[in-house]
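# Fold the stuff below for me.
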Amino acid sequence: MNKEIEILVVEDSLTQAEQLKFILEKKDYKVKVVNDGLQALEYIGKSMPDLVITDILMQKMDGYELCQEIKEDDKLKHIPVILLTSLSDPIDVIKGLKVKADNFITKPYNEHFLVSRIQHMLINIELRKNRISEIGIEVFFAGEKHFINSERIQIIDLLLSTFDNAVQKTKELEDTNNELKKAFETIGRLERNYRAILESNTDALLVINDNKEILYLNPAAKKLLGKNYEELIISILDFEQIKKGVKEVTINYEEGNQVIGEMCISDTDWEGKEAYLLSIRDITEKVHLREKLRIQSITDELTTLYNRRGFLSLVEHKVNFAKRNKKGMLLFFVDVDDMKCINDTLSHNHGDCALVGVSDILRDTFKENDVIARIGGDEFAILSMDVSERDVEKFVNKLLNNQKEYNDKSNYPFNISMSVGAAYFDPENPMSIGELMARADRLMYKNKNCKGRAEDYNS
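Take a look at the predicted model:
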């Protein structure tokens, strides 16, 4: 049935015109689209469409002018005209009446409502073909007088369409309000859940702004930071340049206690304003354990001196420092004599006691900031900083004296004897760590085979 009805769409927006055409053709209406009022009049004069749907705001000729041209032409005035409008101004209704428009449809329109209005209007026009009466009346509206000479049926239809549009808009507003209400309820529920998560989190959580003000802190934060939380937060944060990401911070309490925290900083929105979310986790035990494991990894368990790994790691840093600052260093290699004999003839426990005794002698001989290590079974290495090549004799003599004193006081059934080799690191003619260690090791074995004088330990 609808295929027999032709609708002319007058719309200068190609997108909206195609949208309207698509909606109407889905309902099997025959649709013609033109983009201004002059083209519409030309087409109407030739084709006599059953219905005209026109936008109001157009160039050359607007929708009101087009409607007036149609209604003032005796051959065309029977064609119903629907005006597409936003109805943003009450005067739009008066303008529509003055040009004898048949109906209003507000933009943006609902597809179902649009089709329903067109169907109702076409049916009413068919029913009213033989009920035409002319009236004229002058009205005062919006500060002006207006003469309305539309047909009575047209006035009724237009006013009904205006009311119908108002009902539709009211329904849409109610639907929107209901959706907003549900959205606000959802937001409120999410906010309550978010707060509950913050409150129950075992990590200390704080929200701060750029003015160093604490906007929120959860119970875990109050427990971790105590009553002076504001001062503590300021002390661990660089507010001039807050760095995002994760870092370790140290929290110092007035009582002298200390907590190490893992702090994560991220951007957040708090009550509609930009802020920072701070998460602080107490990792004191973790850090202490990590440090303990690190120390264990570089420490000889028996003597508590550095092991080979710890020694090589520290020596690398010391060599780089000596190069930069033109400082001399001495590397001593010490081997315990007759260690196998002590283990085999006495016991390995006595052997361990001998190694501990050597470590005590070395500690008494060298400076506190020297690096002393057990690098093998019965081999020790010492790196002495900021010394000259002439200091070799002094250290060796002191070592031998300390060795003699230890043996004199010892109650063990053995005497400790050590062979020593020394290599000098010359900052003006530096050598690699490997070369330094090889030289000291070679000299140590040379002196082990022929116990030389002190002044021969580095030559």
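
# CA atoms for contacts and neighbours, from now on please.
Noted.

# Now Ala204. Nearest residue, chain neighbours left out?
Among residues not flanking Ala204 along the chain, Ala221 sits closest, at 3.9 Å (Cα to Cα, 6 or more residues apart in numbering).

# can you tell me the helix or strand for that neighbour?
Per DSSP states H and E, Ala221 falls inside helix 219-225.

# What residues of that helix count as buried?
In terms of neighbour count (16 or more other Cα atoms under 10 Å), helix 219-225 has its buried residues at Pro219, Ala220, Ala221, Leu224, Leu225.

# Second input sequence below; structure requested for side-by-side comparison:
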Amino acid sequence: MNKILVVDNNPVIRKMLSSALEKEKYQVECAEDGLSAFDCLDRFVPDIIFLDLIMPNINGEQFCQMISGRKGLEHTKIVVISGVAVEAGGECEMKGVHASIAKGPQFVSHVIDIARKFTCDHFHHAGIYQVFGAENLFPREISKELLAANRHLKVVLNNMSEGIVELAVDHRIIFANPAAAQLAGMAQEKLLASDFAQFFSGNDQIRVIDLLKQNKIMAQQITDNDPVMFNHQQVAINFLPVHDRENSTVVVIIKDISKTKIAEERLRETKEYLHSIFNSVQAGIIVIDVETNIIIDANLRALELYGIAKPDMLTHDCRDLLCPRPEERSCPVLQEGKTTHLTTQTVKKRNGQTMHILKTATVCMINNRQYIIESFLDITEQKKLENKLHSLSITDELTGLLNRRGFMMMAKKQLRIADRNPGKLFLLFADVDNLKWVNDTYGHDIGDMLLVKVAKLLASFRRSDIIARLGGDEFAVLLSDSSPTGGEEKISARFESLLYEENEKKDLGFPIEVSFGVVAYDNYKPCEIDELIVKADKLMYSSKKSKKI
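Below is the predicted model:
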């Protein structure tokens, strides 16, 4: 007995065809849609399938795709029965379909006739697709418009980047577009009738099943922020319930966000990497919005150097914090018109301490907005060292007075000042007598004590005087005197008085003897400091010589 499967969502048509075919002694099974028919094939292998074209839960075209090449159906004939066969025309001619019948007044007779022909194998030998029952039928405009709208919708769905699937009440897939098939990694026809939940695993599967249960009432979604894995890809999903008079289905929109998530992860890693570098460098870094002059970012080193918490520094006007002259509201970096601005600067920290910095300011454009990136190093200790080294280079280590280099440098400046201003300037040039004898007799420690005492003696003139140990036993003092007369004599008398007072103390066990000469600088006849020293040295030598007579 030949077996026939009738697939139609109209129960009246199913009843009419099954009754007519059973009278012809065919074994008949009926299914209300493509999904039911697909399940039926597991237990019933028909010789002929009479298939409606337009049905819910997998239509005729999808059903043909699903069973194409299925084992056991190699010799099964498929005949499409459609109420729009006349309007659809060639659309009924699909892979695996041998004929189509228009649902007209005589369509049952055509079904019986084709069943007989297939049974006798007459139709098979003809080998030509045919449409039966179209005579005396005319295309309906409404049907043509609906078919056109359906074709348009099909084009849209087939070209969407998101995967679109529709699920039956048992959560099996009854429609899938190409994007969904690509996400699932299988052909569209293989997706149909499969359980949607099978593409998830573990907690993701439990989550999807729970949402599908809730979806019977209202729409649900899995957002980009909390995606699930669909066939090893991160996806966001929208579940949209669809209800009509006969069926309730769920339309599922699947958005592949794997590339987005990978890009976000790479961006996050890059930001963390840059943030780590930003906060690890030993230079302070501050970012300023040029338009508003507001500090918008600062690294840990900058906060540490300024002694400011980040919330206090951000949104701060840079001119109040970073500029050496905050009263000048214009930006010195921008005024120069250079891309990079290098300078040393002295700034006040939050605790009031002074900090010397070496600052590089770079002007740059980011997203069409101008910023200044300031990086700076704390060179306070370096400055102290420089000052110390400078001091050592011009200072006599034993006495703490200026050395020859320091004296010459300072004295030259003082002479230039004297050239432009009224007042008298004098040079006292002194030589410690008998230093060699003291060293030989009492030792160099006592000799050093002698030199220190002479240094203190000279330093007691005035703090404003320039006092130096020129080397060995030679000292010089450059001093000013505002009195109109007697400058050299007064200075000589003052020094002799100080020397007498020191000798009265008798600290060393021998008298301190110093030969000296005092000369005045004539700003009407300017000369160099070397010439002045030569003049004073001659007077000192005369003083020393007179002591030996």
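
# ok so, going back, between the buried residues of helix 219-225 of structure 1, which is nearest Asp269 of structure 1?
Ala221 (19.3 Å; Cα to Cα).

# ok, the residue mapped onto that closest one from structure 2 - contacts?
Counting by TM-score structural alignment, Ala221 of structure 1 corresponds to Ala302 in structure 2. Counting by Cα atoms under 8 Å, 6 or more residues apart in numbering, Ala302 of structure 2 touches Ala283, Gly284, Ile285, Ile286.

# Spatially, what comes nearest to the alignment partner in structure 2 of Tyr253 of structure 1 if we skip its sequence neighbours?
Alignment note: Tyr253 of structure 1 maps to Lys349 in structure 2; criterion TM-score structural alignment. Of all residues not flanking Lys349 of structure 2 in the chain, Tyr306 sits nearest, at 4.9 Å (Cα to Cα, 6+ apart).

# show me the contacts for that neighbour.
Per Cα under 8 Å, 6+ apart, neighbours of Tyr306 of structure 2: Lys348, Lys349, Arg350.

# ok, the first one - how many residues close by?
If I follow you right, that is Lys348 of structure 2. 14 (other Cα atoms under 10 Å).

# Now for it: which residues touch it?
Tyr306, Thr354, Met355.

# can you give me the helices in the stretch 301-450 of structure 2?
Applying DSSP state H, counting those that start in this stretch to the stretch 301-450 of structure 2 gives helices spanning 310-313, 318-321, 332-336, 380-394, 404-420, 435-442, 444-459.

# Using a markdown table, lay out those together with distance to Cys30 of structure 2 and mean neighbour count.
As requested, the helices of the stretch 301-450 of structure 2 are exported to a markdown table (distance: least, Cα to Cα, whole Å; neighbours: other Cα atoms under 10 Å):
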| stretch | distance to Cys30 of structure 2 | mean neighbour count |
| --- | --- | --- |
| helix 310-313 | 75 | 14 |
| helix 318-321 | 83 | 18 |
| helix 332-336 | 85 | 13 |
| helix 380-394 | 95 | 13 |
| helix 404-420 | 117 | 17 |
| helix 435-442 | 133 | 14 |
| helix 444-459 | 125 | 18 |
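
# Can I get these in TSV including distance to Gly202 of structure 2?
Below are the helices of the stretch 301-450 of structure 2 laid out as TSV (distance: least, Cα to Cα, whole Å):
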stretch	distance to Gly202 of structure 2
helix 310-313	44
helix 318-321	54
helix 332-336	59
helix 380-394	61
helix 404-420	84
helix 435-442	97
helix 444-459	90
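
# which one of the ones you listed lies closest to Ala361 of structure 2?
helix 332-336 (7.0 Å).

# ok, and what's touching the closest one?
His341, Ala361, Val363.

# Surely Val207 of structure 1 touches Ile233?
No. Taking contacts as Cα atoms under 8 Å, Val207 of structure 1 lies outside contact range of Ile233: 11.0 Å.

# what's the neighbour count on the match of Tyr253 of structure 1?
When neighbours are counted by other Cα under 10 Å, Lys349 of structure 2 comes out with 15.

# Which residue numbers in structure 2 does stretch 93-109 of structure 1 align to?
By TM-score structural alignment, stretch 93-109 of structure 1 lines up with nothing in structure 2.

# Please disregard the earlier target; I meant stretch 122-142 of structure 1.
By TM-score structural alignment, stretch 122-142 of structure 1 lines up with nothing in structure 2.

# the strands in the stretch 151-300 of structure 2, which residues?
Counting by DSSP state E, counting those that start in this stretch, the stretch 151-300 of structure 2 has strands at residues 163-167, 173-176, 220-222, 228-230, 233-243, 248-256, 284-289, 294-298.

# Of the ones you listed, which is nearest Gln414 of structure 2?
strand 284-289 (41.3 Å).

# how about the helices in the stretch 351-459 of structure 1?
Under DSSP H, counting those that start in this stretch, the stretch 351-459 of structure 1 gives helices at 391-409, 433-449.

# circling back to that earlier point, show me the residues around the match of Tyr253 of structure 1 that make contact.
Counting by Cα under 8 Å, 6+ apart, Lys349 of structure 2 has contacts Leu305, Tyr306, Gly307, Met355.

# Kindly reformat those as TSV containing distance to Asp204 of structure 2.
Putting the contacts of Lys349 of structure 2 into TSV (distance: Cα to Cα, whole Å) gives the following:
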residue	distance to Asp204 of structure 2
Leu305	50
Tyr306	50
Gly307	49
Met355	58
